[in-house]
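Participant: Need coordinates for the below:
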Amino acid sequence: MNLIRKYYIQNGQFFITTTPVLISTVLGSCVSVCLWDKRTHIGGMNHYLLPGTEEDKAGNADRGFPAVKMLIRSLLNRGVDKADLEAKIFGGCNSLYQKNDLYEIGKRNIDVARQILKENDIAIVASDTGGQFGRKIIFNTGTGKVKMRLLNRTAADINEEINKGFNY
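Facilitator: The predicted structure is shown next:
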């Protein structure tokens, strides 16, 4: 029996592997980009919190611009051909500020991923982004498939319950 290893990543982290594993994370306004080489089956996923800026040279993996660029560069350093990469994008919800998201963090996070992937000519083959609910995703680097579950409660709903004392 061959058991597949499981890894969980948090914001500011990314994971790349040449062997089949399951990489999971939970996203709110954060975004994860899953990259998979359909020829070699090398895959990787990131999880970033804020969009950051194009000028960001510090390499802070919890910012979108450097996080997506690091993920791409790390795969290329493992011999992956950009033409063989497929991308999937998840997250970027508006769970904290349903009525008014002044900073539009989720939307800006999504835009960063799309922009960098487009600049690198990497096809986005699937995405589930935006909305008001978070997501749990599990990326199988052996197959390139991602399972996603939409979480049915927002952070605002949970905070409201906490403030009410969970109806006690």
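Participant: okay, CA-based contacts and neighbour counts for the rest of this
Facilitator: Will do.
Participant: what's the residue most central in space within the chain in contact with, if anything?
Facilitator: Centroid-nearest residue in the chain: residue 32, 0.4 Å away (criterion: Cα atoms, centre = their mean). Residues near residue 32 by Cα atoms under 8 Å, 6 or more residues apart in numbering: 45-48, 89-91.
Participant: Would you do the same for the sequence below? I want to compare the two.
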Amino acid sequence: MKAMALTDQAAHFDPRLNAKVVSVLPGNYHVIDGDAAISTLLGSCVAACIRDRDAGIGGLNHFILPASEAAGDLRSARYGVFAMELLINEILRRGGRKDRLEAKIFGGARVVDSGKDDTVGDRNGRFVKAYLSTEGIPVLAEDLGGERPRRVFFFPSTGRVLVQRLARSAAMDESAVARRAIEERVSARRAGGIELFE
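Facilitator: Next up, the predicted model:
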């Protein structure tokens, strides 16, 4: 399996998925051209799962905010503006073609500031949709908003995505929980190209 990430991240074998899984922490991304899965935990953050549908090359990013308000702080994958550029450019560098890219998008939950009219999650969701529309990349499925965090597993070689909805408290410290393995998988059901695990 060839892999590239913003930081080195080791794959582990998950017997429940019968696959190698690479976990992506906030502010990172990962691209593969093999049969492994890429996973992340999302609260108000958003992940774009993008792949070349013919080449099977794809990846996932995990961004925290659409853009930085501080001058000179834009070139970080913590911000959607740069995270999307990094992910797409790496897929293209590995042989993907822009006209064959497709996306599935996840996250943007109201886990911290749910009493507000316009939350961080809302802004992240609007940003990723607008960005992909501007770039002409079709969104085949999405699971955005709500009040529950999600664990996402993306298989770039097939485009398959598994989503596990978690208890609301799980996203209060996304980076800490992102390091923790899933404790149990219960039932699965299909919803618009996404398999939901609850």
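Participant: Work out the TM-score between the chains.
Facilitator: Their TM-score after superposition, calculated using TM-score structural alignment, normalised by the length of structure 1, is reported as 0.83; 155 aligned residues with a Cα RMSD of 2.4 Å.
Participant: Doesn't the residue nearest to the centre of structure 1 lie inside a strand?
Facilitator: Yes - counting by DSSP: H, G, I helix; E, B strand; the rest coil, one finds residue 32 of structure 1 located in a strand.
Participant: So for it, what's the nearest residue that isn't a sequence neighbour?
Facilitator: residue 47 (4.5 Å; Cα to Cα, 6 or more residues apart in numbering).
Participant: What's the one you found aligned with over in structure 2?
Facilitator: In structure 2, the residue matched to residue 47 of structure 1 (TM-score structural alignment) is residue 62.
Participant: My read is that the residue nearest to residue 32 of structure 1 contacts residue 29, right?
Facilitator: No - counting by Cα atoms under 8 Å, residue 47 of structure 1 sits too far from residue 29 to count as a contact (10.5 Å).
Participant: how big is the offset of the lengthiest helix in structure 2 relative to structure 1?
Facilitator: Secondary structure of structure 2 per DSSP state H: the longest helix is helix 120-135. Here the mean offset of helix 120-135 of structure 2 against structure 1 after fitting is 1.0 Å, by mean Cα distance after the TM-score superposition for structure 1.
Participant: contact partners of that helix?
Facilitator: 43-46, 48, 64-66, 80, 105, 107-110, 113, 138-139, 144-145.
Participant: sorry, back to before: so the match of residue 47 of structure 1 belongs to a strand, correct?
Facilitator: Yes - Residue 62 of structure 2 sits within a strand when classified using three-state DSSP.
Participant: how much space is there between it and residue 117 of structure 2?
Facilitator: According to Cα to Cα, to the nearest Å, residue 62 of structure 2 stands 23 Å off from residue 117 of structure 2.
Participant: More neighbours: the two, which one.
Facilitator: Comparing residue 62 of structure 2 with residue 117 by other Cα atoms under 10 Å, the one with more neighbours is residue 62, at 29 against 7.
Participant: Run a quick check on the more buried one versus residue 28, I expect a contact.
Facilitator: Yes - if you go by Cα under 8 Å, residue 62 of structure 2 and residue 28 touch, sitting 5.8 Å apart.
Participant: tell me, what's touching these two both at once?
Facilitator: Here residue 62 of structure 2 and residue 28 share the contacting residues 77-78, 83, scored by Cα under 8 Å, 6+ apart.
Participant: who's in contact with residue 128 of structure 1?
Facilitator: The contact partners of residue 128 of structure 1, taken as Cα under 8 Å, 6+ apart, are 89-91.
Participant: Remind me which helix or strand the equivalent of it over in structure 2 belongs to.
Facilitator: Here residue 128 of structure 1 is matched to residue 143 in structure 2, going by TM-score structural alignment. Using DSSP states H and E, residue 143 of structure 2 sits within strand 139-144.
Participant: so how much does that strand differ from structure 1 once superposed?
Facilitator: Averaged out, strand 139-144 of structure 2 is 0.2 Å away (mean Cα distance after the TM-score superposition for structure 1).
Participant: Can you check what angle separates that strand from helix 120-135?
Facilitator: If you take axes from the mean of the first three to the mean of the last three Cα atoms, to 10 degrees, strand 139-144 of structure 2 sits at 170 degrees to helix 120-135.
Participant: Going by neighbour count, which residues of strand 139-144 of structure 2 are buried?
Facilitator: 139, 141-144 (16 or more other Cα atoms under 10 Å).
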